[in-house]
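Chemist: sequence first, predicted model second:
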Amino acid sequence: MEFDTEWDLSDIEIQASSADARTEPQNSYSTPVEICASDLKNDIDIQGIDWSQMSVTREEYRRKRTRDYRGNYTNLTPHPHKEIRQTCAAVIPGSIYYAFRYAKVPRRIPIVHFQLRNLLWAANKNEIYYAGDSSVLSWSPIAKRSSTTLDLRLNRLQDVRISTMCAKLGILMLGGFNGEYVLQRPSDGIVSPTKDKQRSASSSTSPSASSRYGRATRSGFVTTSYNGITNHIDIAEARQGTINAIISSNDEFVRIMNLDELKITCSFKFPWAVNCSTLSPDKRMLCVVGDDRETLIADAQSGEILSTLRGHADYSFACAWSPCGRIVATGNQGEALDPTDKTSRLYDVRNMSRPFCLLRRKLSAIRSIRFSDDGKFMAMAEAADFVHVLEMARLHEILEQGDHLVPPSYTPPEIPQYAHSYAQPMDVDEEEQDEIEESSGGDSAANPSSSQPRIGGHDLPCQIIDFFGEISGISFTPGDGEQLYIGNAHESYGCILEYERTRPSIGNLDSMLV
């Protein structure tokens, strides 16, 4: 991005408002500044930017950034259809499900691939893993400091460029640009306590890593294809009780790896590069998205295609299942071609022929989607600046209304089959200038007289977290989902944003009981 000097965030001083050491203006990685909830007063925001020192207001800068943002990429030729876009659910911003708690600014959080944004994971309440330069670091919200969990250089893996990562069920696993994987059990240092002798020949152990961090590190290749970048990794327990990794690769394969034996137990070939695949809670189905408009639901055992979800305008990079298994969500990078473009599309597994809710973005493509383990919230991260949080109770209300189960009275125009092209940056089109004029936070309320129904309703409450910077990943804490962490990769104001779930006050509880 290019801005005039007076608009450039790199020239803004980081400023905390408290009367301690945090009040000192900083603009250097060597002396981080802490921002707490109590600092959010006057004109200081969650990144410590003091807007009173700027020649423009935050709202003015937001409008300019929205207009000039150059991070919107498409792989298929765009074609705007404002009429169709207006069928997306109209959200009502302003809900506060998670409140800002803490950030230490600035922090270097690199993003190696502009479309892959799964580089931050909350392993538990006090270990938030995030990718660094040839390493994985762990942020401690209690100690408020980072430490190195995995240094690839000490494991003779310095050539591995981290494209994606996952931390679940006590396992940390990385994927690389050349089909590599690196695996570690940070909790106990043992990859397989009972089957160590059955390791595949492609895996290796680094004594230096074990001696340095007390943890065994395994590495190998899931593919040696020239186009074998690892796009996504999901770790889940299989129906047989084994812990498996579901690995999505650019060579058009989804591979299932038994993490006890480090062996590929099955491989499923698809007609396009696979960008993300996730296992349903009942362990029976895979949701698969990639370099195509279609989303596929496949049998997790055989790879047989069970259902094809159509309607997207471009490639998808995110998908997720709700913990109850009734909802599957996808995220697309398209450009104003149909209502799914740069949005999340939510399906009811009882009828996946069309979505029951369409959720729009504010600025850029939806790159990652997460559900809290307790099933109460869903979060969608755009490529930059915005994270959307929705309450699942409201989505279940829409689900139970069953409007999506009735044949639609309005049929959107058929999407033209445009030719493929290389990924290209897209400007905000003229039809989206109305969004730029909206206040920061979300879509304006829908016009009830609109000729097309809003898929998801006219009054969907939503919290929209607003900041500046590319997003490396988002993660709820496992189990209770009490905390939400956001990786912000801004060059000057990057940080891990910590949010904590809000609770009704006593007054609110009284009103709820009336």
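Modeler: Great, that's in hand.
Chemist: when you work out contacts or count neighbours from here on, use the C-alpha atoms and nothing else.
Modeler: Will do.
Chemist: does residue 275 really touch residue 316, like I thought?
Modeler: Yes. Counting by C-alpha atoms under 8 Å, residue 316 is a contact partner of residue 275 at 7.1 Å.
Chemist: for this structure, longest strand please?
Modeler: When the chain is parsed with DSSP state E, its longest strand is strand 460-476.
Chemist: what sits up against the next helix or strand after that one?
Modeler: Moving toward the C-terminus from strand 460-476, the next helix or strand (DSSP states H and E) is strand 483-488. For strand 483-488, the surrounding residues in contact (C-alpha atoms under 8 Å, 6 or more residues apart in numbering) are 98, 109, 119-120, 122, 125, 130, 468-477, 494-501.
Chemist: residue 342 should be in a helix, yeah?
Modeler: No. Applying DSSP: H, G, I helix; E, B strand; the rest coil, one finds residue 342 to be coil, outside a helix.
Chemist: quick check: angle from the longest strand of the chain to strand 483-488?
Modeler: Interaxial angle of strand 460-476 relative to strand 483-488 (axes from the mean of the first three to the mean of the last three C-alpha atoms, to 10 degrees): 80 degrees.
Chemist: also this one, for the comparison:
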Amino acid sequence: MYGKCGNLNSARVWFNQMSNWRDRVSWNALLASNGHHQLSKQALSMFSEMQWETKPTKYTLGTLLLACANTFSLYHGKQIHGPDGKLLAVLGDSTEFLIADANTGKITGSLKGHLDYSFASAWHPDGRILATGNQDTTCRLWDIRNLSQSIAVLKGRMRAITALRFTSDGRFLAMAEPADLVHFFDSHSGYVRGQEIDLFGEIAGISFSPDTEAPFVGIADRTYGRLLEFVRKRYNYHLDSMF
């Protein structure tokens, strides 16, 4: 009641005195009160505290999405909107991740298949395919029309998949490991045809030029920090490389 009336200080005092009776319902109620009043930082802090006492529910994550609608990112995970802005993929410190309605925060689906925590995600421009990168060294591709299982598993070589990016036309998918390796896959081949580029240094991020002709790789090494640009090959059909 205190939370609904806007008296959040009193709500927190009474909540702290409930230490022996607190459960997921009371935690969710307090999170919802802060979200209703757009107190995003407080909601994130409470979410961190909550995980020491009880396991969050799907309702908790939906409430947190609404509470953080006016922030740039979630502290404990990665969130990204679909191309039409209607769906939101939420992933982070869990083997399961969620698809939510970006406007209401309602959970519309959950995806299972990865074996560890997820670090990256990217939507295909058509809005139907979602790529997720995981610490289990794989990238999985999901069709949001059928979330029962992933439609493809793309394997890295050594480490977690920490960055993903589609070209603006959806033709190519770039997949980066934390250091040294970037992988490219051709969607027209069903992601079977691929290329690996071996670099030197910690990878800060990957991107493509708007015309899809050039991929860029940011290197974050303190000594050798740089931005690398590659050029798309179009005429060397006898070669097995794309860039």
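Modeler: Noted; the coordinates are in hand. Being a predicted model, the structure only gives us computed values, none of them experimental.
Chemist: report the TM-score for the pair.
Modeler: In this superposition the chains share a TM-score of 0.67, using TM-score structural alignment, normalised by the length of structure 2; 182 aligned residues with a C-alpha RMSD of 2.8 Å.
Chemist: now which residue in structure 1 aligns to residue 229 of structure 2?
Modeler: Using TM-score structural alignment, the equivalent of residue 229 of structure 2 in structure 1 is residue 498.
Chemist: wait, that match sits on residue 104?
Modeler: No. In this structure residue 498 of structure 1 lies outside contact range of residue 104 using C-alpha under 8 Å: 9.5 Å.
Chemist: one step back: the more surrounded of residue 275 and residue 316 of structure 1?
Modeler: The residue with more neighbours, out of residue 275 of structure 1 and residue 316, is residue 316; 32 against 29, by other C-alpha atoms under 10 Å.
Chemist: how near is that one to residue 291 of structure 1?
Modeler: 7 Å (C-alpha to C-alpha, to the nearest Å).
Chemist: coming back round to it: which neighbours do residue 275 and residue 316 of structure 1 share?
Modeler: 289-291.
Chemist: how about those in JSON lines, adding secondary structure and neighbour count?
Modeler: What follows is those, written out as JSON lines (DSSP: H, G, I helix; E, B strand; the rest coil; neighbours: other C-alpha atoms under 10 Å):
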{"residue": "289", "secondary structure": "strand", "neighbour count": "29"}
{"residue": "290", "secondary structure": "strand", "neighbour count": "28"}
{"residue": "291", "secondary structure": "coil", "neighbour count": "19"}
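Chemist: which neighbours do residue 316 and residue 291 of structure 1 share?
Modeler: residue 275.
Chemist: who touches residue 140 of structure 2 in this structure?
Modeler: Here residue 140 of structure 2 is in contact with 114, 131-133, 150-154 (C-alpha under 8 Å, 6+ apart).
Chemist: please tabulate the residues you listed in CSV and include secondary structure and distance to residue 102 of structure 2 as additional columns.
Modeler: Formatted as CSV, the contacts of residue 140 of structure 2 follow (DSSP: H, G, I helix; E, B strand; the rest coil; distance: C-alpha to C-alpha, whole Å):
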residue, secondary structure, distance to residue 102 of structure 2
114, coil, 23
131, strand, 18
132, strand, 18
133, strand, 21
150, coil, 22
151, coil, 24
152, strand, 26
153, strand, 26
154, strand, 27
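Chemist: most neighbours among the residues you listed, which one is it?
Modeler: Neighbour-wise, the contacts of residue 140 of structure 2 (other C-alpha under 10 Å) top out at residue 133, 29 neighbours.
Chemist: trace it over to structure 1, please.
Modeler: Checking with TM-score structural alignment, residue 133 of structure 2 has residue 331 as its match.
Chemist: and its match, how far from residue 67 of structure 1?
Modeler: Relative to residue 67 of structure 1, and taking C-alpha to C-alpha, residue 331 of structure 1 is found at 22 Å.
Chemist: what's the neighbour count on the residue lying closest to residue 186 of structure 2 once chain neighbours are set aside?
Modeler: Excluding its sequence neighbours, the residue lying closest to residue 186 of structure 2 (C-alpha to C-alpha, 6 or more residues apart in numbering) is residue 172, at 4.8 Å. Residue 172 of structure 2 has 22 neighbours, counted by other C-alpha under 10 Å.
Chemist: again, but for residue 380 of structure 1
Modeler: 27.
Chemist: now residue 144 of structure 2, nearest residue through space, not along the chain?
Modeler: Nearest to residue 144 of structure 2 is residue 128, by C-alpha to C-alpha, 6+ apart, at 5.6 Å.
Chemist: list the contacts for the one you found?
Modeler: So residue 128 of structure 2 contacts 143-145 (C-alpha under 8 Å, 6+ apart).
Chemist: and the closest residue to residue 426 of structure 1 other than its chain neighbours, how many neighbours?
Modeler: What sits nearest to residue 426 of structure 1 in space, not counting adjacent residues and going by C-alpha to C-alpha, 6+ apart, is residue 72, at 5.1 Å. By the criterion of other C-alpha under 10 Å, residue 72 of structure 1 has 20 neighbours.
Chemist: corresponding residue for residue 285 of structure 1 in structure 2?
Modeler: So, by TM-score structural alignment, residue 285 of structure 1 is matched to residue 87.
Chemist: assign the match of residue 229 of structure 2 to helix, strand or coil.
Modeler: Residue 498 of structure 1 is classified as strand under three-state DSSP.
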